[in-house]
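Trainee: Sharing a model prediction with you, sequence too.
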Amino acid sequence: MTRQDDERPTGSLLLDDQLCFALYAAQRAVTAAYRPLLDELGLTYPQYLVLLVLWERGETTVKELAAALRLDYGTVSPLLKRLEAAGLVRRERSARDERSVLVTVTGRGEELRERAARVPGALLTTTGVGAAEVVRLREELWRLAERAEAASRRR
């Protein structure tokens, strides 16, 4: 029961008319599509995101990692603790600044990178989403995120 965009009332309280619900449903569905791919690696989706940042940036502070993932420190710390227990990352205090904790991928974490490189393509195959559509969706979602962040700062 889909209506045309111009028929959707802007003040509608129908669940399916809510942008936030469409985003929430899409996020849950995409995360569920990732699950079997990440299960093969022994990772949860949030752990995968942490490793993506570390593989891209190398040694990073917890603060920088949290900022990159748009998460708070308290959310990132338990993720790092589990990844460290699995032998995938190492945390240590910075010699330059005792308040700062550095996170580094271990050799075992680097080995996982090669296997993880197959995940993005496998997700596209599984979902049937083409590369051009991914680019368009990603650009639109980043624009939406920027607008929403700007709106939340104005309040």
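Mentor: The structure has been received and is ready for your questions. Worth saying up front: this structure is predicted, and the values here are computed from it rather than measured. Residues are numbered from 1 along each chain as shown.
Trainee: okay, CA-based contacts and neighbour counts for the rest of this
Mentor: Will do.
Trainee: Work out for me the element the spatially most central residue of the chain sits within.
Mentor: By Cα atoms, centre = their mean, the chain has its centre lying nearest to L49, at 4.9 Å. Taking DSSP states H and E as the definition, L49 sits inside helix 45-57.
Trainee: Same question for R91.
Mentor: R91 is part of strand 89-93, with elements assigned from DSSP H and E.
Trainee: Can you spell out which helices and strands pack onto that strand?
Mentor: For strand 89-93, the packing partners by 3 or more Cα pairs under 8 Å, 6 or more residues apart in numbering; DSSP states H and E come out as helix 73-85, strand 101-105.
Trainee: Next one for the comparison:
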Amino acid sequence: MDDEFTLELDDQLCFALYAASRVITARYRPLLDDLGLTYPQYLVLLVLWERGAVPVKDLGAALQLDYGTLSPLLKRLEANGLVRRERRPEDERSVIVALTDDGVALRERAAAVPPVIGDAMGLSKEQTAQLRGLLRTLTDNVSR
């Protein structure tokens, strides 16, 4: 048996990822509470702030979420006046998600979030870039 792969908890990469994800998400919570958002709602808004109006299908692909998971998020954001969903005139089956004026305005307040999280992580720019790259590679490899 390869010594690298044991049944010891401290040897489980999945547990290290799980624990890191939990503490980072918990660190986001008070910041996002101030914005009236959950973490998944924040992720939706990040895509819309970056890309503008997008089809639901593209939003799901960007966030790696299926329609059943994404739909309730969009309903809540729409109820809160931050996004609107519209059928595309040229294809009634396709729905576009766009920011409202309030959704656009929230971006300015949300700009304070990444620096706080970055400071909490305590990594250099180089370490952050390296970790992000490794995690993307990991995700791609495991997804195959």
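Mentor: Alright, I've got the coordinates. Worth saying up front: this structure is predicted, and the values here are computed from it rather than measured.
Trainee: that older thread, pull up the aligned stretch in structure 2 for the very next helix or strand once past the helix holding L49 of structure 1.
Mentor: As assigned by DSSP H and E, the chain's next helix or strand after helix 45-57 of structure 1 is strand 60-61. Following TM-score structural alignment, the partner segment of strand 60-61 of structure 1 in structure 2 covers residues 54-55.
Trainee: Let me know how buried the residue nearest to V119 of structure 1 when sequence neighbours are not counted is, in neighbour terms.
Mentor: Distances taken as Cα to Cα, 6 or more residues apart in numbering put L37 closest to V119 of structure 1, at 6.3 Å, once the chain neighbours are dropped. For L37 of structure 1, the neighbour count with other Cα atoms under 10 Å is 20.
Trainee: got a list of what L37 of structure 1 touches?
Mentor: Listed by Cα atoms under 8 Å, 6 or more residues apart in numbering, the contact set of L37 of structure 1 reads V119, A122, L123.
Trainee: From E86 of structure 2, how far out is the counterpart of it in structure 2?
Mentor: Aligned by TM-score structural alignment, L37 of structure 1 pairs with L31 of structure 2. Distance from L31 of structure 2 to E86 of structure 2, counting by Cα to Cα, to the nearest Å: 30 Å.
Trainee: Kindly report the same for L13 of structure 2.
Mentor: To E86 of structure 2, L13 of structure 2 is 42 Å away according to Cα to Cα.
Trainee: residues contacting the counterpart of D66 of structure 2 in structure 1?
Mentor: Counting by TM-score structural alignment, D66 of structure 2 lines up with D72 in structure 1. When the contact criterion is Cα under 8 Å, 6+ apart, the partners of D72 of structure 1 are A66.
Trainee: Any figure for the gap between D72 of structure 1 and Y34 of structure 1?
Mentor: Per Cα to Cα, D72 of structure 1 is found 23 Å from Y34 of structure 1.
Trainee: Can you tell me which helices and strands the helix holding L49 of structure 1 packs against?
Mentor: Applying 3+ Cα pairs under 8 Å, 6+ apart, one finds that helix 45-57 of structure 1 makes contact with helix 19-39, helix 62-69, helix 73-85, strand 101-105, helix 107-116.
Trainee: Could you tell me the angle between it and helix 62-69?
Mentor: Compare the direction of helix 45-57 of structure 1 with that of helix 62-69 by axes from the mean of the first three to the mean of the last three Cα atoms, to 10 degrees and you get 110 degrees.
Trainee: So which bits of helix 45-57 of structure 1 are buried?
Mentor: Q47, Y48, V50, L51, L52, V53, L54 (16 or more other Cα atoms under 10 Å).
Trainee: Just give me the mean distance for that helix relative to structure 2.
Mentor: Compared with structure 2 after the fit, helix 45-57 of structure 1 shows a mean deviation of 0.4 Å (mean Cα distance after the TM-score superposition for structure 1).
Trainee: which other residues reach that helix?
Mentor: Here helix 45-57 of structure 1 has contacts from 31, 34-35, 38, 60, 65, 68-69, 79-80, 83, 103-105, 109-110, 113, using Cα under 8 Å, 6+ apart.
Trainee: Much appreciated, bye for now.
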